[in-house]
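Trainee: following is a predicted model, sequence given first.
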Amino acid sequence: MNASARPDLSDIKPGDWVDRLLPPALRPYTRLARLDRPVGIWLTLFPCWAALIQASHGFPYIRQLIIFSLGALLMRSAGSTINDIADRKFDGHVERTRFRPLASGQIGVPQAVLFLAAELALAASLLFFLTPFTRFVAICVLPLVFIYPLCKRFTHWPQAVLGAAFNWGMLMAWSEIAGEIPGGALLMWLGAVTWQIGYDTVYAYVDVRDDTQLGLKSTAILFGEHGKTCIGLFYAVSVAAWSLGGWMVGMSLPYAAGMLVVAVHLGWQTWRLDLSRPDISYRLFLANILTGILLAAAAFAGTL
């Protein structure tokens, strides 16, 4: 695809529901929290729900679903705010991020920091509803949340750090319900981390041209033309880890059928991937919402 045919890859579309429905004062903060782009929220929620189901060996209590769902929403939003603060000088030069509130000057850093403090305070308030052990597990993820935005400056593996932080709720689900984090739960989490390395590398190929020019690092830049093979390998490790981890936590036979469906879906994604087409990379990144749904559905089937 030549440069003139390159599609508009901006992740903010002027004239969307934020511009149509919200007053101007709220729009930058809504975008800062990524409420207009909820794909990251779903990619955080579904693995967490899968862990809640597995730890409960059935449908979890509504109270637990609400607390963990709110926690995923708030921490994902806070992580996005931290990321935009750290990357504000780069985002204006990247096609996908050039319209973000800080990069485009809609708000300043002081306002963003105050908004971040409010997000973290709301997230911290949820800890009062959790056990002491789960609170400790939750606090342990904070270094990853703050380190991630800086990783692309010194390592090609920011996707691994993001994957560890993004899916931390899976470990918290087990600590809250079971009072421990068994080996099978750790394998499920590691499978989610490798899955995220895969799909976030797909996402990184959208930015690979701009990131290279800015001197930033990512797994997409590291893998280069071998990205399709590497992504397929990470997806294969994810299916293997989820399969073994599910067996270790007592999932029944229908869970194996669910894993087969997940494997087919991830295999289709890998086959469809075209590293030279950022528009396809972006659509395949979004397709991982279905992967999360399938994982949660497999977990529920495995408890029958």
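Mentor: Structure received. Not measured: the values here are computed from a predicted model.

Trainee: please make it C-alpha for all contacts and neighbour counts, starting now.
Mentor: OK.

Trainee: what sits against F115?
Mentor: Counting by CA atoms under 8 Å, 6 or more residues apart in numbering, F115 touches Y29.

Trainee: now it: how far from G245?
Mentor: Distance of F115 to G245, computed by CA to CA, to the nearest Å: 38 Å.

Trainee: kindly report the same for A117.
Mentor: A117 sits 36 Å away from G245, taking CA to CA as the criterion.

Trainee: show me which of those two is the more surrounded one.
Mentor: Neighbour count, other CA atoms under 10 Å: between A117 and G245, G245 has more, with 22 against 13.

Trainee: ok, now which ones touch the more buried one?
Mentor: For G245, the contacting residues are G183, G184, A185, L186, L187, M188, by CA under 8 Å, 6+ apart.

Trainee: this is the other structure I want to compare:
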Amino acid sequence: MDATALRPPRLALYLDLIRWNRPAGWLLLLWPTLAALWLAARGFPGWHLVIVFTLGTILMRSAGCCINDVADREFDRHVKRTAQRPVTSGALAPSEALAVGAVLAALAFVLVLTTNALTIAWSFAALGIALAYPYAKRLVAMPQAVLGVAFSFGIPMAYAATRNEVPAEAWWLLAGNLFWVLAYDTEYAMVDRDDDLHIGIQTSALTLGRFDVIGVMAFYAIYLLAWAWLGASAGLGWPYALGLGVAAGQVVWHYGLIRDRSRDGCFRAFRLNHWVGFAVFAGTAADFFLLR
């Protein structure tokens, strides 16, 4: 039998390429972006912006997966968890994966065009950071920090779309959110520590060494404290504090998952991290709904 006959249909390969069956990735981007929309609008921002930023987040995360898989295809061959990705396994050509990513990014840009000039301008910066991240691990000791900027850039864009300006509050929120990304992506890097060391790429888990667990918890603490301070500055009350408290409770649970550095525990902590972001968003939305 021809080996090509055993390959999955093209649509199945494309869905695998963009991690369609693993929504945790785009949820990690979505919750802080939606929280920023509510904070920027000081309440419900309207269905137009909610739809634009939700669909845009899904599309851009999917496009990022295409770019990342092409950039990392030689590394991914040596990692058991990633060896069967469509580009790495040869089921999809790199050029085809990039074409899929380009179409998805173009669709996201069409959505941005329905906002305002400032948001459109910032979208080019967001795209540039997304393109740079896959190559950061070759140059930067903690490439998760670059990912943190990329995964947090929906925050200033939300302010741009809502207020037609990007105030200091937006950048402080981005800085705080960056530490959340550092926390959960270090957990992710802890899963592949041995493979990454063998391959020779740089990650925060390798850079932190035996201080990785302490580092993850410190990153979580900075994130929660930063968003608590910013929420207090914005006049948010007990619903927001409750959301942060629920997020903090999950962080304590994650410590139990990662403290022995087991692959399964670290991967589970990473995979469930979107619930931390959801708790913060739910607290933000509930605060404006209940107290305004």
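Mentor: Done, it's in. Note that this is a predicted model, so its numbers are computed, not measured.

Trainee: between the contacts of G245 of structure 1, which has the most around it?
Mentor: Highest count within those by other CA under 10 Å belongs to M188, 27 neighbours.

Trainee: I107 of structure 1: what secondary structure?
Mentor: coil (DSSP: H, G, I helix; E, B strand; the rest coil).

Trainee: spit out the contact partners of it.
Mentor: By CA under 8 Å, 6+ apart, the neighbours of I107 of structure 1 are P28, P101.

Trainee: aligned against structure 2, show me the partner of it.
Mentor: Taking TM-score structural alignment, the alignment pairs I107 of structure 1 with L92 from structure 2.

Trainee: now its match: how far from P134 of structure 2?
Mentor: 19 Å.

Trainee: what does H274 of structure 2 give?
Mentor: Applying CA to CA, the value for H274 of structure 2 to P134 of structure 2 is 22 Å.

Trainee: before we move on, what about A218 of structure 2?
Mentor: With distances taken as CA to CA, A218 of structure 2 is found 25 Å from P134 of structure 2.

Trainee: H78 of structure 2 matches what in structure 1?
Mentor: H78 of structure 2 maps onto H93 in structure 1, by TM-score structural alignment.

Trainee: count of residues packed around its match?
Mentor: By the criterion of other CA under 10 Å, H93 of structure 1 has 16 neighbours.

Trainee: show me the contacts for it.
Mentor: D210.

Trainee: can you classify it as helix, strand or coil?
Mentor: coil.

Trainee: so how far is V262 of structure 1 from it?
Mentor: Counting by CA to CA, the gap from H93 of structure 1 to V262 of structure 1 is 36 Å.

Trainee: relative to L118 of structure 2, how far out is the aligned partner of L35 of structure 1 in structure 2?
Mentor: In structure 2, L35 of structure 1 lines up with W20, judged by TM-score structural alignment. Shown here: W20 of structure 2 relative to L118 of structure 2, a distance of 30 Å by CA to CA.

Trainee: cool, A136 of structure 2 as well?
Mentor: Distance from A136 of structure 2 to L118 of structure 2, by CA to CA: 27 Å.

Trainee: so those two - more neighbours on which side?
Mentor: The residue with more neighbours, out of A136 of structure 2 and L118, is A136; 19 against 16, by other CA under 10 Å.

Trainee: which residue in structure 1 lines up with the more buried one?
Mentor: Match for A136 of structure 2 (TM-score structural alignment): C151.

Trainee: L116 of structure 1 reaches N83, doesn't it?
Mentor: No. Here L116 of structure 1 does not reach N83: they are 10.7 Å apart, not a contact under CA atoms under 8 Å.

Trainee: quick one, which of these two is more surrounded?
Mentor: Between L116 of structure 1 and N83, counted using other CA under 10 Å, the more crowded position is L116 (24 against 18).

Trainee: counterpart of that one over in structure 2?
Mentor: L116 of structure 1 maps onto G101 in structure 2, by TM-score structural alignment.

Trainee: M170 of structure 1 now?
Mentor: Using TM-score structural alignment, M170 of structure 1 pairs with I155 in structure 2.

Trainee: cool, S252 of structure 1 as well?
Mentor: Looks like S252 of structure 1 aligns to G237 there (TM-score structural alignment).

Trainee: gap between that match and A279 of structure 2?
Mentor: In terms of CA to CA, G237 of structure 2 sits 15 Å off from A279 of structure 2.

Trainee: follow-up on the earlier one: tabulate the contacts of G245 of structure 1 (JSON lines), appending secondary structure and distance to I66 of structure 1.
Mentor: Listed next are those as JSON lines, based on DSSP: H, G, I helix; E, B strand; the rest coil; distance: CA to CA, whole Å:
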{"residue": "G183", "secondary structure": "helix", "distance to I66 of structure 1": "26"}
{"residue": "G184", "secondary structure": "helix", "distance to I66 of structure 1": "24"}
{"residue": "A185", "secondary structure": "helix", "distance to I66 of structure 1": "21"}
{"residue": "L186", "secondary structure": "helix", "distance to I66 of structure 1": "23"}
{"residue": "L187", "secondary structure": "helix", "distance to I66 of structure 1": "25"}
{"residue": "M188", "secondary structure": "helix", "distance to I66 of structure 1": "22"}
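
Trainee: can you pull the contacts of the aligned partner of A263 of structure 1 in structure 2?
Mentor: By TM-score structural alignment, A263 of structure 1 lines up with A248 in structure 2. Residues near A248 of structure 2 by CA under 8 Å, 6+ apart: L224, V276.

Trainee: no further questions, thank you.
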